[in-house]
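Q: Kindly generate the corresponding structure for this input.
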Amino acid sequence: MYNMLTGIRIGVSRCQAKAARPLTDADYTARHKFSFDIVGNELTPSVRYDFKFKDYAPWVFRELREYFYLDPSDYLMSLTSKYILSELGSPGKSGSFFYFSRDYRFIIKTIRHSEHKFLRSILKEYHEHVKRNPHTLLSRFYGLHRVKLPHGRKIHFVIMNNLFPPHRDIHETYDLKGSAIGRLYPEDKAAANPHAVLKDLNWVGRNRQFALGPEKKALFEEQLRRDTELLQRLGIMDYSLLTGIHNGVRGNSEGLREDKLSVFQPAKVKVSRKPTQVKRDADASALRKAVQQSDPQALGGKHELPEHDNSERRMFLFYQDEGGMRASGDSNEDLGAIYYLGIIDILTPYTCVKRLEHFFKGFQHNKHMISAVPPREYGDRFLAFIKSSIRGNDVSTRPQMFEHEPKHDQAHKAEVSEKEASASGPVPPAPPPQEAVIDPEKAQRGREEMQQRAGPSIVTSS
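A: Below you'll find the model as predicted:
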């Protein structure tokens, strides 16, 4: 982490110090390399190093940061301060690690090499889309970097916006894809975990809807359509609409933000900058040890999150209400909740691996209900599901799979519960049945039908 922050500070500062100029095609593929010692001195390539840092397309990301109204000084101050935040439970399902800037505005996310290459391949189209659509809902990329230790693996990472605010608790979180298979988070676990990321079937089962009011509804649907069309055109799938809901009645009384964060802060070691002697310097050795042994501590005390949103997000349509969008009725009246949402995980192309996944999972389930479907179908399904989740829209436009899948999951949960109960011990006796009221004529007809189906081998007596 220390190496990442040092590289960001040097790389961004170098680019920002130069006079602005128009972008060229070469800027989209540019790579700038740096070598550093542990103190942060830049070294010549032939000298032994503590870590190497590579900055990708710095001029492109500089312009993207300008489109997003990021002040260079604030950006560097947020990312390269003396401590950084980590979300408890990292890494995620993808194996990526998430770190937050000290003010919770930015995310440092490690990514796979394949994702790194893919982002570079679509960077020009992404840049043009942001330029034409300043209010885009897509993840906002602020920098793409790589760090390498001696004899160590290369770590690729990206700097992104944090959708969730530093000054508001998020009471419900949903990851919405528009698919049904495997898209249910167990409700009993959700009740015990306020940080659980719920899924599509939870959203449907809880009858959640976006209440946006007529004007915001129209603008939101149009921007969603434009962003989805770009992802379809680039052959991307597996993205989702990350949605956080702040309940105005509950407010921040539960302290949910601080509960899930820890602080990375190396011990303070005084060093002298001696580039030619740093490898032999005892001070440098002490600093290396302090960095390696830095232990995450729970957030608290002097490491407090901001209580107000003073960020650039207020410049954008869907983030201007306390960093999000207020829930509103048909007359734009305030309904007491705030939505924080955006399209995430946009670096997964429909590759051969995804085609195979679609092929094999299509044998086990309805091939239109799984996540791995071709980009055109994925985008159409995603757009239809999100639009059907907006209050005032026709729910019948929702993909048909959601009309049946919840019943299947309920039956599955009942079957699992029955197995668990039988494994844990004897089942308590059922209560005695209530006395039934029998219609004599229906009973007689039933006996006659049974006798006819049984045939002459059964003899009945009257």
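Q: CA atoms for contacts and neighbours, from now on please.
A: OK.
Q: What is the distance between the longest helix seen in the chain and the centre of its chain?
A: Using DSSP state H, we find that the single longest helix of the chain is helix 401-424. How far helix 401-424 lies from its chain's middle: 27 Å, per C-alpha atoms, centre = their mean, to the nearest Å.
Q: Other residues contacting it?
A: Contacting residues not belonging to helix 401-424 are listed as 180-181, 201, 204-205, 369, 427 [C-alpha atoms under 8 Å, 6 or more residues apart in numbering].
Q: And the strands in the stretch 151-300 of the chain?
A: 154-161, 172-176, 197-198, 240-247, 261-264, 297-298 (DSSP state E, counting those that start in this stretch).
Q: With distance to I338 as extra columns, can I get those strands in TSV?
A: Rendered in TSV, the data for the strands of the stretch 151-300 of the chain read as follows (distance: least, C-alpha to C-alpha, whole Å):
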stretch	distance to I338
strand 154-161	18
strand 172-176	11
strand 197-198	17
strand 240-247	5
strand 261-264	22
strand 297-298	27
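Q: now those strands in CSV, with mean neighbour count and distance to E42?
A: Formatted as CSV, those follow (neighbours: other C-alpha atoms under 10 Å; distance: least, C-alpha to C-alpha, whole Å):
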stretch, mean neighbour count, distance to E42
strand 154-161, 19, 19
strand 172-176, 21, 42
strand 197-198, 19, 42
strand 240-247, 21, 39
strand 261-264, 21, 24
strand 297-298, 15, 30
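Q: for comparison, sequence B:
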Amino acid sequence: MLSPMLAWHVLSLAMAIVVLGCTVAFFLRTRKARAHPGPVLVCLILSSCLNMMFRACTHLVTPDAPSFVGIDFHHETESNSTLVLYWGTLYFASATTFWYLMLAMDLISSLSNPFLPFQSNSLIHHTLAWPLAGVWCLLYDVAVYQQPKAVPEIHLRMVTHLPLYGSLVYIMFALHAAGAKSRQLTTTIHATTRRMSKLIVPYLVVFGASGIAHLGIYVADVSNGKPLVYSSYVDQLVGIVSTTVLFVLFYFDSGGCRRRGLPPQDAQQPTILSPLDDIDEAGPHTQPLPQDPPFPRMQSTANFNVDIAAELRKMVMDLTRMGIVSVAARDASDHPTSANRVPEDFATVERKRITFWGGTAATVADALVFEDVAPSVFQSLRQLAGIDQSSYLHAFNAEENLREVCSEGKSGNIFYFTANRQFMVKSVPKEEFDTLRAILPQYYKYLVQNESSYLCRYFGCHSITLPVGTRRMYFVVMQNLFIHGPPQQRYDLKGNTDRRQAIPTAQVEGKMHAAIMREPIDKLMMDIDFTRIHQCILLADADATTVKLQLKNDIQFLAEHRIMDYSILVGVRYTANACFHRVDMAVPSKDGMTMYDIGVIDMLQRYNWRWTLQRWFLGGFLCKDMGDVSAVPPAQYGNRLIRFVRQSMFNQARRESRSSLFTNSTQRSGLTVSEDHPGGSTPATDIWFVSNLSDEMIDIHDCVLLQETS
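A: I've put the predicted structure just below:
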């Protein structure tokens, strides 16, 4: 018969295995559980369960050890297997603490600045949880483990929990400060952050309760003068209970039962933002704004992926839209239209103060400022592209809804298209915003001299402060490449093959057949797909020469300014009637039955130490060809892409390799079939194709005051 203590450790081990298995099952089977913060919670429960398992195994291997910390105190006499289990326990105990910290940081970030998506910065700090646990174990090894009996056994338990109490202190102060910032607004913003808090705080309460319980055990040991007989088991029980409670909360939130949250009637109070005057340097000037209905009530979130920024993004985009309209509506005399620009034009930053308030309190955010960078320069760029002031203003008319797409990518950026799909408003990191400002004089000069350039057309560069927090959001206005209609195929080409495949090998044959039959392929394809499907761009000789030369010049321009990681976006549109003339950036095929939309996109990344580190990591640790990865210096990146344009992109000789079975279809569509089988597989991020999106148009109802500031 098992002894009671042995049975206890077996039960603890079994509980950990069951909880871990159920958690993984819910995560894999339930879509809500995979939405953020589900992955964080899974990592949290995973760490906690592994901590329980290692600890139970430690006690099973050393049944005579008086306590867990006693193994450290007498580690000179312990076996290697026992010490491995001991260090595994310590590592996963600290990892559990740091995953609690990651969850808290998500909430703190959102409360500090709820205008940003909930997971906008998660990729950075979440990657630190496991390494931080390793760093703590290393510090513990140097400061405690390698100093035999330097810390009395009675205090060892508290030393092992130092990350826990340090995290708790930080979380309490940070949440208090973040909550104070959140309460600055009594509109839908504060109600939204409260609902997010109701989702996350219960997990943090479990964290705090376990910390209090561990502290109580320590106080009892100190009062006794030595570790109590049952201290280790009570400490173990605290871990079991907290892990079980975590699992129960996760089960409810992942759809096992009805989700916690506010009832719909308590969700939000409506907010009305009042129209005010636009004051410029010449004096007051009233700009009429549409009499929009009140800001709509926010619907309660019914799934696990609580989007703290859903309604707030609407407000931010309307503030940005109103700012764009305000600066674009200025008299043409304020911004001379001459192509000759002086250096001061590129350095000009016009600021407008934005004031808005909720309908329930006199909370006024006077610090909001909309900034317009180099307005006269971008006005000239719009005129250079044939966009007059009236059409630009109409695209951003308040009566025309903006369409949000891919609103929460990994970067947390926001993407909006105007209703006529002519322009795209995209939030960008400050680094890319600064890059555009830095190259703007050369970019402007280049476009004036190369009106047929395929470089992405930027028509505005703006930033806006936010009602809470201290951050700014940065936006650029760009031309939509696919304004003339949805392409049947899209290719994102960088000239290399590492991780440049979107179509799984098993689906290649079907996609080839679809392309030959001129059927649409929804997925954005990349270089390997281009090679396998052989979507050769067949142009008339004169057109091919012109396009290749212009692309070469564009790429050289970017390389000269240390820009890399850009790509050539190609849209393939089949036409019912033959067309042999260019339409904007669209080039007709040789037979006139296909139009190719071509543009260079994502051209604001400069080569820096992070790209160097990524390159050496891919080459040194993953044994990849360092000349084939995307993270290469700008000159090498540009030369590689130019070589691809010259040798592959317009290579009509590939037609000789096509199958005779599809000869007639191939001649019509410009497709060829190849036996090439390059490797690599990575899904692509599609943010440019919006024609088939089914997102509902977003209604935004705000009115704002835009005033010039010094």
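Q: Please name whichever of the strands of the stretch 151-300 of the first structure is nearest to S285 of the first structure.
A: Set against S285 of the first structure and scored by C-alpha to C-alpha, these come closest in strand 261-264, at 19.4 Å.
Q: Relative to the second structure, which residues correspond to the closest one?
A: Under TM-score structural alignment, strand 261-264 of the first structure has no counterpart anywhere in the second structure.
Q: Also stretch 120-127 of the first structure?
A: By TM-score structural alignment, stretch 120-127 of the first structure lines up with residues 437-444 in the second structure.
Q: Residues in contact with that stretch: which ones?
A: Applying C-alpha under 8 Å, 6+ apart, the contact partners of stretch 437-444 of the second structure are 343, 346, 373, 377, 381, 561.
Q: Alignment lookup: the first one to the first structure.
A: In other words, P343 of the second structure. Aligned counterpart of P343 of the second structure in the first structure: D25 (TM-score structural alignment).
Q: Would you mind measuring from the residue nearest to E187 of the first structure when sequence neighbours are not counted to F210 of the first structure?
A: Excluding the flanking residues, the one nearest E187 of the first structure by C-alpha to C-alpha, 6 or more residues apart in numbering is N202, at 7.7 Å. Taking C-alpha to C-alpha, to the nearest Å as the measure, N202 of the first structure falls 14 Å from F210 of the first structure.
Q: neighbour count winner among these two?
A: Neighbour count, other C-alpha atoms under 10 Å: between N202 of the first structure and F210, N202 has more, with 21 against 17.
Q: now for the more buried one: what does it line up with in the second structure?
A: Per TM-score structural alignment, N202 of the first structure is aligned with D529.
Q: And for S96 of the first structure?
A: Counting by TM-score structural alignment, S96 of the first structure corresponds to N413 in the second structure.
Q: I'd assumed K430 was in contact with its match.
A: No - counting by C-alpha atoms under 8 Å, K430 is not a contact partner of N413 of the second structure; they are 11.5 Å apart.
Q: Between these two, tell me which one has more neighbours.
A: Between N413 of the second structure and K430, counting by other C-alpha under 10 Å, N413 is the more crowded of the two (19 against 14).
Q: Find the nearest non-adjacent residue to whatever residue of the second structure lines up with L234 of the first structure, please.
A: Aligning on TM-score structural alignment places L234 of the first structure opposite H561 in the second structure. Spatial nearest neighbour of H561 of the second structure, excluding adjacent residues (C-alpha to C-alpha, 6+ apart): I439 at 7.4 Å.
Q: got the angle between the strand or helix carrying the one you found and strand 472-479?
A: For I439 of the second structure, the host element (DSSP states H and E) is helix 430-449. Interaxial angle of helix 430-449 of the second structure relative to strand 472-479 (axes from the mean of the first three to the mean of the last three C-alpha atoms, to 10 degrees): 30 degrees.
Q: picking up where we left off before, to Q451 of the first structure, which of the strands of the stretch 151-300 of the first structure lies closest?
A: Evaluated with C-alpha to C-alpha, the strands of the stretch 151-300 of the first structure place strand 197-198 nearest to Q451 of the first structure, the distance being 53.9 Å.
Q: Can you list the neighbours in contact with the closest one?
A: 172-175, 184-185, 190.
Q: State the number of residues packed around E441 of the first structure.
A: Counted by other C-alpha under 10 Å, the residues lying close to E441 of the first structure total 8.
Q: ah, wrong one, I meant P134 of the first structure
A: Applying other C-alpha under 10 Å, we find 14 residues neighbouring P134 of the first structure.
Q: and it, which of the three is it?
A: Using DSSP: H, G, I helix; E, B strand; the rest coil as the criterion, the local structure at P134 of the first structure reads coil.
Q: From what I see, it and E66 are in contact.
A: No - with contact defined as C-alpha under 8 Å, P134 of the first structure does not reach E66; the gap is 10.9 Å.
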